[in-house]
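>>> I'll drop the sequence and a predicted model, then ask my questions.
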Amino acid sequence: MWKDFPARVAVATGCRALVYSRYGYGKSDRLQQARGVDYMHAEALTALPEVLQRLDIRNPVLVGHSDGASIALIHAGAAQCPVRALVLLAPHVFVEDLTVASIAAARDAYRTTDLPAKLGRYHDDVDNTFWGWNDIWLDPEFRHWNIEALLPHIACPVLAIQGQDDEYGTMAQLDCVARRIDDVTLIKLANCHHSPHRDQP
C-alpha cells in the first residue's frame, strides 16, 4: 500500500531504509489470535525493539502511518531504544467518534463491496488482517485507549503530517502532539485524506 514511497524517501534523504509489514499484515506471519486492546503497545515495546536489535539498527528515524505512527510514538515515549526522529503520518493519540464511525463504515463496506478484493492485493490473509484491525477498534473497551501521557517523554524531533480531509481522525490528533511534545513540526495537507503518502506524495 506504500508503493514506491519508502524508496523515494530513502533516495531523497540519502538514508538506508528498512520497510516491513507488522505481524498480521502484508506478507508477514498471519494473525493467529484476536488483537488485545494493548496491541499497539505490544508492537512498540516488544516487537519493534526486537526487530531493531536483531538487525543492529541504532538511533533510527521511525516513519509510521496511522497505527504505525502511534506505535512509533509509544516506542519513543517509553524510551525503549534511542530514536533520532519520528515522522508520523495520520497518527492516533486517542480514539475519536469520527474514527469509530469511519471504521464501522469500513466494516459495512467490507461486507457489501469489493473491498476484500482490493485489500487482498496487499495482504496474504486479508480477512484476518481486516477483522483483526476492525474488531479491536470497534471494541467498547478500546474507546478508552489513549497515549497522551507518553508524549511529553519524547525528546527527539517529530514531523507530524495529516490530511485535512482525514476520515479517521481530526486535527485534534496533531494538535495534541504539538501541545505535548517540545520539538514538533506540523504539516496539515489540503485535499488529503487518511493516507498522505498516497494523496499528497
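That came through fine. Residues are numbered from 1 along each chain as shown.

>>> only C-alpha atoms for contact and neighbour calcs from this point on.
Noted.

>>> hey, where'd the strands end up in this protein?
Ranges of strands within the chain are 61-65, 85-89, 158-163, 184-189, based on DSSP state E.

>>> could you point out the longest helix of the protein?
Among the elements of the chain assigned as helix by DSSP state H, the one spanning the most residues is helix 97-112.

>>> pull the residues that contact that one.
Outside of helix 97-112, the residues within contact range by Cα atoms under 8 Å, 6 or more residues apart in numbering are Leu115, Pro116, Asn134, Trp137, Leu138, Glu167, Tyr168, Gly169, Thr170.

>>> any idea where the helices of the chain begin and end?
Using DSSP H, helices in the chain cover 5-13, 39-42, 48-54, 67-77, 97-112, 115-120, 126-137, 172-180, 196-199.

>>> which one of those helices is the most hemmed in?
Highest mean neighbour count of the helices of the chain: helix 67-77, a mean of 25 (counted as mean count of other Cα atoms under 10 Å).

>>> was I right about Pro60 contacting Ala76?
No. When contacts are counted by Cα atoms under 8 Å, Pro60 is not listed as touching Ala76 (10.5 Å).

>>> any common contacting residues for the two?
Common contacts of Pro60 and Ala76 (Cα under 8 Å, 6+ apart): Pro82, Val83.

>>> so for stretch 134-147, what gets flagged as buried?
Neighbour-count burial for stretch 134-147, with 16 or more other Cα atoms under 10 Å as criterion, is recorded at Asn134, Asp135, Ile136, Trp137, Leu138, Phe142, Arg143, Ile147.

>>> could I get these as a markdown table with distance to Ala190?
Compiled in a markdown table, the buried residues of stretch 134-147 are given as follows (distance: Cα to Cα, whole Å):
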| residue | distance to Ala190 |
| --- | --- |
| Asn134 | 27 |
| Asp135 | 30 |
| Ile136 | 30 |
| Trp137 | 26 |
| Leu138 | 28 |
| Phe142 | 29 |
| Arg143 | 28 |
| Ile147 | 26 |
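
>>> which among the residues you listed gets closest to Gly68?
Each of the buried residues of stretch 134-147 was scored against Gly68 by Cα to Cα, and Ile147 proved nearest at 13.4 Å.

>>> adding another structure so you can compare the two:
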Amino acid sequence: MIDVDGDRYEYEDIPGDGDRAPLLFLHEGLGSVGLWRGFHQRIAEATGRRTVAYSRLGHGRSGPPHGPRTREFHAVESEVVVPAVCRELGLERPVLIGHSDGGTIALLAAAVMPVTGVVTMAPHVVVEEFALAAIRDARTAYETGDLRTRMSKHHDDPDVPFYGWNDQWLSAEFRDWDVRAPLSAITAPVLAVQGTEDPYGSAVHVREVAERSAGPVQLVEPVCGHSPHLEQPDETAAVITEFLAGLP
C-alpha cells in the first residue's frame, strides 16, 4: 500500500532497468492490480523495465472513493491522481499502459504530463449508444448472475467499483461526454489497440486518437473483444513489446 495525498492505494512495483522509462499500468472500469491477471508482470519480464500497477480508489484493496463518480472522473484521475502516484513512486516520464477506462485516463494524462509513450487498449473518447446497451447488460449480469461473486474475489467491496462504473456511464449527465479535444496535446508516441468485436466500443475511439494526436500513432485492430491482453495475450504482448523497444 502507498499513501498518496491522504488516500491509500494498493500497488505492485516490479524492479527493472533504471536507464529506461518505467511502465505504469492503468486498469479498466471494473479492474484492479489482480485483474490484470499477470499481464503487467509478463510485460515487465519481456522488457526488463520497472513496472508499476495500482488499483484506483474503491478498487481491489485500495481505500474508498471520496464520493460518487461524476462526468469529470477521467479528467481528475489523469490530471491529479496519475501525476501524484508518479511523484510518490519516483516514476519519471513513464510509459502509460491503460485498458478501457484506464486507456482513456492514460491518453488524458499524456496530454498534461511528460510521458515517454502511451499504450491504450479499448479506450473511450465519446459515448456510443450500442456500448451503453452492453453496460446495461452488465448490470443485469451483476444483479442476477455470478458477476458479483466473481468480482468479490478481487475487490474489498465489489459494489463500489461496479456501481461507480455502471452508474456513471448510464447517467443522463454522461450522455454528451466527449474528451476528443484534449487529444491534440499528446505528443508522445501512442500504440492504440482496439478489438474488432468489442461490445463496449468501436474503432472510432482509436481512430480519433490517430487523427487528433500531435505525435505518431500506431493502430492495431485484432479480431477480439474488449480485452485484447486477455483474449489474445501472446499477440498483444508481442505488439506492446515491439512498441516499447522502439521508444527513446
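Alright, I've got the coordinates. Bear in mind that the values here come from a model prediction, so they are computed numbers and not experimental data.

>>> got the angle for the longest helix of the first structure vs helix 126-137?
For helix 97-112 of the first structure and helix 126-137, the angle between their directions (axes from the mean of the first three to the mean of the last three Cα atoms, to 10 degrees) works out to 150 degrees.

>>> where in the second structure does helix 97-112 of the first structure fall?
Under the alignment (TM-score structural alignment), helix 97-112 of the first structure falls on residues 129-144 in the second structure.

>>> mean shift of that stretch relative to the first structure?
After superposition onto the first structure, the average distance of stretch 129-144 of the second structure to its aligned residues comes to 1.0 Å, using mean Cα distance after the TM-score superposition for the first structure.

>>> can you put the strands of the first structure in TSV and add distance to Gln33 of the first structure and mean neighbour count?
Output for those, formatted as TSV (distance: least, Cα to Cα, whole Å; neighbours: other Cα atoms under 10 Å):
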stretch	distance to Gln33 of the first structure	mean neighbour count
strand 61-65	23	20
strand 85-89	27	23
strand 158-163	31	23
strand 184-189	36	16
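
>>> how about those in a markdown table, adding distance to Ala42 of the first structure?
Compiled in a markdown table, those are given as follows (distance: least, Cα to Cα, whole Å):
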| stretch | distance to Ala42 of the first structure |
| --- | --- |
| strand 61-65 | 16 |
| strand 85-89 | 19 |
| strand 158-163 | 22 |
| strand 184-189 | 25 |
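
>>> what about the residue lying farthest from the centre of the first structure, distance to Ala106 of the first structure?
The C-alpha centroid of the first structure is most remote from Thr112, which lies 25.9 Å away (Cα atoms, centre = their mean). According to Cα to Cα, to the nearest Å, Thr112 of the first structure and Ala106 of the first structure sit 10 Å apart.

>>> between the two ends of stretch 146-160 of the second structure, what distance do you get?
For stretch 146-160 of the second structure, the first and last residues are 16 Å from each other (Cα to Cα).

>>> kindly report the same for stretch 15-32 of the first structure.
Counting by Cα to Cα: the opening and closing residues of stretch 15-32 of the first structure are 34 Å apart.

>>> now do it: distance to the chain's middle.
The offset between the C-alpha centroid of stretch 15-32 of the first structure and the centroid of the whole chain comes to 13 Å, using Cα atoms, centre = their mean, to the nearest Å.

>>> can you list the buried residues in that stretch?
Taking 16+ other Cα under 10 Å as the neighbour-count basis, stretch 15-32 of the first structure is seen to contain the buried residues Gly24, Tyr25, Gly26, Arg30.

>>> which other residues reach it?
When contacts are taken as Cα under 8 Å, 6+ apart, the neighbours of stretch 15-32 of the first structure outside the stretch itself are Pro6, Ala7, Ala10, Tyr122, His123, Asp124, Asp125, Asn128, Thr129, Gly132.

>>> kindly report the same for stretch 200-217 of the second structure.
By Cα under 8 Å, 6+ apart, the list of residues contacting stretch 200-217 of the second structure from outside reads 122-126, 128, 130-132, 134-135, 180-181, 183-196, 218-219, 221, 226.

>>> gap between the equivalent of Ala17 of the first structure over in the second structure and Val160 of the second structure?
For Ala17 of the first structure, the aligned position in the second structure is occupied by Thr51, per TM-score structural alignment. Computed with Cα to Cα, the distance linking Thr51 of the second structure and Val160 of the second structure is 26 Å.

>>> against the first structure, where does stretch 93-106 of the second structure fall?
Taken onto the first structure by TM-score structural alignment, stretch 93-106 of the second structure occupies residues 59-72 there.

>>> for that stretch, measure first residue to last.
Length of stretch 59-72 of the first structure, first residue to last, Cα to Cα: 13 Å.

>>> what's it in contact with?
Outside of stretch 59-72 of the first structure, the residues that reach it under the criterion Cα under 8 Å, 6+ apart are 40-41, 43-44, 81-93, 194-195.

>>> what's the match for Val119 of the second structure in the first structure?
With TM-score structural alignment as the criterion, Val119 of the second structure pairs with Val87.
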